[in-house]
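J.: show me the folded form of this:
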Amino acid sequence: MTSTPASRPVRIGVQLQPQHATYPQLRDAVRRAEDLGVDIVYTWDHFYPLYGDPDGAHFECWTTLAAWAEQTSRVQIAALVTCNSYRNPDLLADMARTVDHISDGRLILGIGSGWFERDYVEYGYDFGTAGSRLDDLAAAMPRIKARWERLNPPPTRPIPVLVGGGGERKTLRIVAEHADVWHTFTGGEELAHKLEVLRRHCSDVGRDPAEIEVSVGVGGRGREGRQPEAPEVEGGPLLELGATTFTMGTGGPDHDLAMVEPWLRWRDEVNAGRSS
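T.: Have a look, this model is predicted:
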């Protein structure tokens, strides 16, 4: 039976940005996030800090995810998001399958087309154009899924795929074809519009849009440069539009999680009301 937005539980995620911290500090942050009751813990897939000192301390995405798979026992783990350009799709599928096993089936494959030019230049990847990177992502998704079918042992279960981005012609088409979760930083009228575009793409490919979980970034110490609003102010309207997963970001060295706590209380209140 397909889960609809009205029946799908609200979930709270936190992106522990792997910058400006030692690894023991990151390990402590993921432990604290799990102990608080966060549903999903994300890292990101970059090679240099995005905020603060551009040459500050930083750690790689997938080796961090493998460590978190061993260091946690309950939370789902993911990249928000893996850059498709940085790894051969078949290799990425194998890496995801391996982390899926290490975590006992708690991995989400978060993936996007990439955008941070310095990563490409410093590590020798072809930056191309936004369009070419999206074309590469569209070509990679069937390869990833086909490799999962050939691996021995296979993944522990069908690995959920999260696609990040909001491009209406290409990105949302990829979401309609391949994603279990769509992640966006939009809200209000823009989110409503993009959800309508996504529904049209789903119709074109013969997919029920209710199968796709809508995940929204609600601030934190990260890309938006602000603290999230109170859950009832920001989360309520987003929930009415169909979002059910809400994610905040926080960077090192302290990885402050104070802004997450009211969202966790709100999640529990909403989910209790939905189940009553």
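
J.: from now on I want contacts and neighbour counts done on CA atoms only, so please keep to that.
T.: Fine.

J.: give me the distance between the two termini of stretch 218-233.
T.: Across stretch 218-233, the terminal residues are separated by 11 Å (C-alpha to C-alpha, to the nearest Å).

J.: hey, where'd the helices end up in the stretch 1-150 of the chain?
T.: Under the criterion DSSP state H, counting those that start in this stretch, the stretch 1-150 of the chain carries helices at the ranges 23-36, 61-71, 89-102, 117-123, 130-150.

J.: please provide the structure for the following sequence as well, for comparison with the first:
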Amino acid sequence: MARLDFGLQIEPQYGFSYEGIRGIAAEAEGLGFESLWVSDHFFMTPESVDTSCLECWTTLSALARDTRRLRLGAMVASQSYRNPALVAKMAATVDNISGGRLNFGVGAGWKDVEYAAYGYPFPSPDTRIRQLNDSLEIAKRMWTLGRATYEGKYYSVKDALCAPKPVQKPHPPIWVGGTGSFTLKIATRHAEAINFAWTIPTPRFKEKLDEFRGYCEARGRDYAGIRKSAGLMITMAENETALKAMLRRREANKDTPYAQYLGKQQPNLVGTTKQVAARIKEYTALGVDHFILRFHFGEEIEGMRLFTEKVKPHL
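T.: You can find the predicted model right below:
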């Protein structure tokens, strides 16, 4: 198994300023986190009129200049929010600005209210996943060929140029996010890593990994050669007393727009630092070697420090 490492997820839709994100990134670098990931959304909810939501790719471009070691990526970029050839060009640019630190995280897209608000078509899940396949075919050609041509059912390019090429060769690692069967099959064709997030318990996680292994075998792809990543939403304190106090504070704020939105995605790790370490070991026993951690909004630095000091040494 590849070495165990940890990343941090940032959700700009919750209201982060760029200064806040930059400060969190600096702390993550100092604590030895391997990666920082940014979600790809335009707003949190239709009611979030006054809640800031920085755009994903421009945020990554800024972080590429403001960090030195962290690997950077979207978790995940929604493939149908932007023309795929343009995304490939943008990704190559970010890889150059960062000196070869881009992880190309991509998925089919899911947040229908954003599609409707921005005037984008929102086809069926199967169609969106087939579009994802076309997008990745185009990206790989643009990153590796002098002139890229691809005729797909949904997206096409003809003699498309992309210079400079990405720093990473043959191209930035492709991270596919999702758990659906069709998505897993696409991952066997294109991905260097796959991420499962955010609320999957370990028994279900094992089922999906077994399913993915079967698809790899059917395609002749080395299952062990694809990194397995878990996105974990963590509510954590050093001891039971502190944890109960934290949960009481959450309950008192349950009517805020952020809490109501988050209520649709309950944390999959709630406990003391010792309990969280034990739960993470359940995932590593399944072959997971990368974890993308998501802490409560506004508690990222505190959470990273506690994790680094009290959880990581026991893994």
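
J.: can you pull the contacts of Gly11 of the second structure?
T.: Actually, residue 11 of the second structure is Glu rather than Gly. Counting by C-alpha atoms under 8 Å, 6 or more residues apart in numbering, Glu11 of the second structure touches Val38, Ser39.

J.: look up how far Cys202 of the first structure lies from the aligned partner of it in the first structure.
T.: The alignment partner of Glu11 of the second structure in the first structure, by TM-score structural alignment, is Gln17. Using C-alpha to C-alpha, Gln17 of the first structure is found at 32 Å from Cys202 of the first structure.

J.: try Leu191 of the first structure
T.: Leu191 of the first structure is 16 Å from Cys202 of the first structure, where distance means C-alpha to C-alpha.

J.: counting by contacts, list what whatever helix or strand Gly236 of the first structure lives in packs against.
T.: Per DSSP states H and E, Gly236 of the first structure falls inside helix 231-241. Under the contact definition 3 or more C-alpha pairs under 8 Å, 6 or more residues apart in numbering; DSSP states H and E, helix 231-241 of the first structure sits against helix 188-205, helix 261-275.

J.: quick one: it to chain centroid distance?
T.: 19 Å (C-alpha atoms, centre = their mean, to the nearest Å).

J.: immediately after that helix, which helix or strand?
T.: Per DSSP H and E, helix 231-241 of the first structure leads on to strand 243-250 as the next helix or strand towards the C-terminus.

J.: mind naming the longest strand for the second structure?
T.: strand 227-237 (DSSP state E).

J.: what does that one rub up against?
T.: So strand 227-237 of the second structure is in contact with 2, 192-199, 243, 246, 266-273, 276, 283, 287-296, 303, 306, going by C-alpha under 8 Å, 6+ apart.

J.: again, only using 7 Å
T.: Residues from elsewhere that reach strand 227-237 of the second structure, judged by C-alpha atoms under 7 Å, 6 or more residues apart in numbering: 192-198, 243, 267-273, 287-295.

J.: follow-up on the earlier one: between the helices and strands packed on helix 231-241 of the first structure, which gets nearest to Ala176 of the first structure?
T.: Closest to Ala176 of the first structure of those, according to C-alpha to C-alpha: helix 188-205, at 5.0 Å.

J.: and that closest one with strand 213-220, angle?
T.: Between helix 188-205 of the first structure and strand 213-220, the angle comes out at 150 degrees (axes from the mean of the first three to the mean of the last three C-alpha atoms, to 10 degrees).

J.: what angle do helix 188-205 of the first structure and helix 231-241 make?
T.: Using the same axes, to 10 degrees: helix 188-205 of the first structure against helix 231-241 is 30 degrees.

J.: helix 188-205 of the first structure vs strand 243-250, what angle?
T.: Counting by the same axes, to 10 degrees, helix 188-205 of the first structure lies at 120 degrees to strand 243-250.

J.: neighbour-wise, which of Leu191 and Cys202 of the first structure wins?
T.: Relative neighbour count places Cys202 above the other of Leu191 of the first structure and Cys202, with 22 against 19, counting by other C-alpha atoms under 10 Å.
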